[in-house]
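**Q** below is the sequence, then the predicted model.
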Amino acid sequence: MTVVIGFEGSANKIAVGIIRDGEVLSNPRRTYITPPGQGFLPGETAKHHRGVILTVLQEALNEAGLKAADIDCVAYTKGPGMGAPLVTVAIVARTVAQLWGKPLLGVNHCIGHIEMGRLITNAQNPTVLYVSGGNTQVRIEKADISISLNYIDTLTFLLTLTNMNSLYCFYSPGYNIEQMAKKGTKYIDLPYTVKGMDVSFSGILSYIEDAAHKLLSTGQCMPEDLCFSLQETLFAMLVEITERAMAHCGSQEVLIVGGVGCNLRLQEMMGVMCKERSARLFATDERFCIDNGAMIAQAGWEMFRSGHVTELSDSWITQR
């Protein structure tokens, strides 16, 4: 049996998870919560992580019923992500590995999401749609198409400018947008740009930034309508390029991973497409979609079993 502990802290989540041969033994985490309407800055986020990471580590060991001697390898998120939080996690992981006398493994955050999705859903050879706050990728065999998907969070911040701070909780902006969208009834036309496997979201962001004040202040739409329209447009674009990827490689499976991947509307829209193609959809819930330590442990487990180890001299981080 091989036991791997994984440290994740690439953004506002700090987490430690333990995997034993495909079994999740523990997966505690903490979230850095900012005041309404404010994003999380790297320095402040790192300060939060430093304050709780040892507590989360102890929780992971206690929950798994293990001690340091039971761990075979220490994995940590090497990147991509925010510099200061990543450095915090890397330092702790390096220290723990040396104190415990265990090998160290730097893991790619994106690969962690994908490996966790494969483990939990048991998907065999899926086309993978990876959607999170900072990364969006469709993986077709060895090719990646990458774009940025910060617009759900951006819309959240724009809505605070309408003096409705008291109405919304910013513990999870994406979740709140999803709940508001369920109440939307009016679709607002937004830019829709798909060219082959290339997707552009920049027009949507520019439109919302320019139009949000006007549309809301003049009563042309409600915040719920804006949330509904954003979700429908973004997700339709993602479903289109995922279907095109499936057609290119004859895939009959789709796996959705990443924090945005637990959005039920995205899963519903993707499910309709899959049904029309007689394909299968795989997705997980917030326990494993949102950044967590177990996903780093699982990717580390795969790497360690394949003979990979990260030397201390190479145990740096990368934001890209």
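**A** Nice, I can see it.
**Q** C-alpha from now on. contacts and neighbour counts both.
**A** Fine.
**Q** centre of the chain to the host helix or strand of Phe282, how far?
**A** Using DSSP states H and E, Phe282 sits in strand 280-283. Centre-to-centre, strand 280-283 and its host chain are 17 Å apart (Cα atoms, centre = their mean, to the nearest Å).
**Q** pasting the second one now:
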Amino acid sequence: MAKQHPSGPLLSIGCEGSANKLGIGIISHDPTTGKSSILANIRDTFVSPPGTGFLPKDTARHHRAFFARVARAALAAAGITRPEKQLSCVCYTKGPGMGAPLQSVAVAARTIALLWDLPLVGVNHCVGHIEMGREITGADDPVVLYVSGGNTQVIAYAERRYRIFGETLDIAVGNCLDRFARTLAISNDPAPGYNIELLARKSSGRVLHDLPYAVKGMDCSFSGILTAADLLAAQMREQEARIAAGEVVKEEDRITPEDLCYSLQETIFAMLVEITERAMAHVGSNQVLIVGGVGCNERLQEMMGQMAKERGGNVYATDERFCIDNGIMIAHAGLLAYETGFRTPLEDSTCTQRFRTDEVYVKWRD
């Protein structure tokens, strides 16, 4: 039986490790004022070499190696010296995500919960993103565009569930960007999608390569776009070989990495704006909240903002501290659930690669 803590602000520690980011965050909720305070948000990223992705076993090994030091850094930043006395609960990412990294962090979370005799709270990764976005931006009841390496969903809240109105039919938008970065051997530091964004900014914008545009209602598909972009990249390499051999290629016919990145971004972001606008019209909302790692992209924010403005609405987004996977979002969403009486029994403190956003009962919202 977990200990009872004295009345006052509730504190939770959140452990995130669903992909290549290991994050530990600590947050405080004051039940009397309803205010939250971020006390610590520490993150360490596993970065693989250019042209490669991050394998589950390597990512899990990174999380196991760095968990203790990241947790100590978070506790120090929050000024917590007696976690067994000061914390109310231990929150961890239950899913969705990569199996081996999820398991590594779940085991670590169980360990500290047992060590400190604290209750566990398993958190849906997607709901963590949404609740953190709402908390930081102040968005009231927005349509949510959730875009990351593993997920692409258009979501709206109704009757204590985050309902999925549209989603990817194959790969996630972030996965599409990451895999194209591998095709071009773009650095994964700090993130492949961010480096694609930088290259796209260098494009003159004069060339918008024709790529498949796959929208089906409020769903979308990215695998065909990736294949077409990969074929153009292969043509670019052939051009480079011909140029190296002394052949002259007209400037207007040249394919460049900058133009490829620009074309890929413009196409997939236009698709995301379209399905989001359709969901807004469907539910009668004029607010858009962008969450997930791809949500940091300034071009996506700009395009979404233009659409929202034309509808008389607003777009809400956060910076890389809260868009990219982090521990504070798990601590926050977990503490919201904890305050409603939710607990994860030790025997049920598993994790799953497939944990749908709409499976979560959102008891803390009206």
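**A** Perfect, thanks for sending it. Just so you know, these numbers come straight off a predicted model, no measurement behind them.
**Q** just give the TM-score of the two.
**A** Here the TM-score for the pair of chains, by TM-score structural alignment, normalised by the length of the first structure, is 0.96; 314 aligned residues with a Cα RMSD of 1.2 Å.
**Q** helices or strands up against the strand holding Phe282 of the first structure?
**A** helix 109-121, strand 253-257, helix 264-276 (3 or more Cα pairs under 8 Å, 6 or more residues apart in numbering; DSSP states H and E).
**Q** and the next helix or strand past the first one?
**A** Going down the chain from helix 109-121 of the first structure, the next helix or strand is strand 127-131, by DSSP H and E.
**Q** how much does the next helix or strand along the chain from that following strand stray from the second structure?
**A** Using DSSP H and E, the helix or strand that follows strand 127-131 of the first structure towards the C-terminus is strand 136-140. Once fitted to the second structure, strand 136-140 of the first structure is off its aligned match by 0.9 Å on average (mean Cα distance after the TM-score superposition for the first structure).
**Q** corresponding residues in the second structure for strand 136-140 of the first structure?
**A** Under TM-score structural alignment, strand 136-140 of the first structure corresponds to residues 152-156 of the second structure.
**Q** equivalent range in the second structure for the strand holding Phe282 of the first structure?
**A** Per TM-score structural alignment, the counterpart of strand 280-283 of the first structure in the second structure is residues 314-317.
**Q** ok, and what's touching that stretch?
**A** If you take Cα atoms under 8 Å, 6 or more residues apart in numbering as the criterion, stretch 314-317 of the second structure is touched by 133, 137, 139, 286-291, 295-296, 301, 304-305, 308, 323.
**Q** mind listing what the residue most central in space within the second structure touches?
**A** The second structure has Gly292 as the residue nearest its centroid, 2.8 Å off, counting by Cα atoms, centre = their mean. The contact partners of Gly292 of the second structure, by Cα under 8 Å, 6+ apart, come to 129, 146-148, 323-325.
**Q** please enumerate the strands of the second structure.
**A** For the second structure, applying DSSP state E gives strands covering 10-16, 21-29, 36-45, 89-95, 120-124, 143-147, 152-158, 161-167, 215-216, 219-220, 287-291, 314-317.
**Q** reformat these as JSON lines; add mean neighbour count and distance to Arg254 of the second structure.
**A** Converted to JSON lines, these look like this (neighbours: other Cα atoms under 10 Å; distance: least, Cα to Cα, whole Å):
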{"stretch": "strand 10-16", "mean neighbour count": "29", "distance to Arg254 of the second structure": "43"}
{"stretch": "strand 21-29", "mean neighbour count": "26", "distance to Arg254 of the second structure": "37"}
{"stretch": "strand 36-45", "mean neighbour count": "20", "distance to Arg254 of the second structure": "36"}
{"stretch": "strand 89-95", "mean neighbour count": "30", "distance to Arg254 of the second structure": "44"}
{"stretch": "strand 120-124", "mean neighbour count": "28", "distance to Arg254 of the second structure": "46"}
{"stretch": "strand 143-147", "mean neighbour count": "27", "distance to Arg254 of the second structure": "32"}
{"stretch": "strand 152-158", "mean neighbour count": "23", "distance to Arg254 of the second structure": "33"}
{"stretch": "strand 161-167", "mean neighbour count": "20", "distance to Arg254 of the second structure": "35"}
{"stretch": "strand 215-216", "mean neighbour count": "16", "distance to Arg254 of the second structure": "29"}
{"stretch": "strand 219-220", "mean neighbour count": "23", "distance to Arg254 of the second structure": "30"}
{"stretch": "strand 287-291", "mean neighbour count": "27", "distance to Arg254 of the second structure": "35"}
{"stretch": "strand 314-317", "mean neighbour count": "22", "distance to Arg254 of the second structure": "36"}
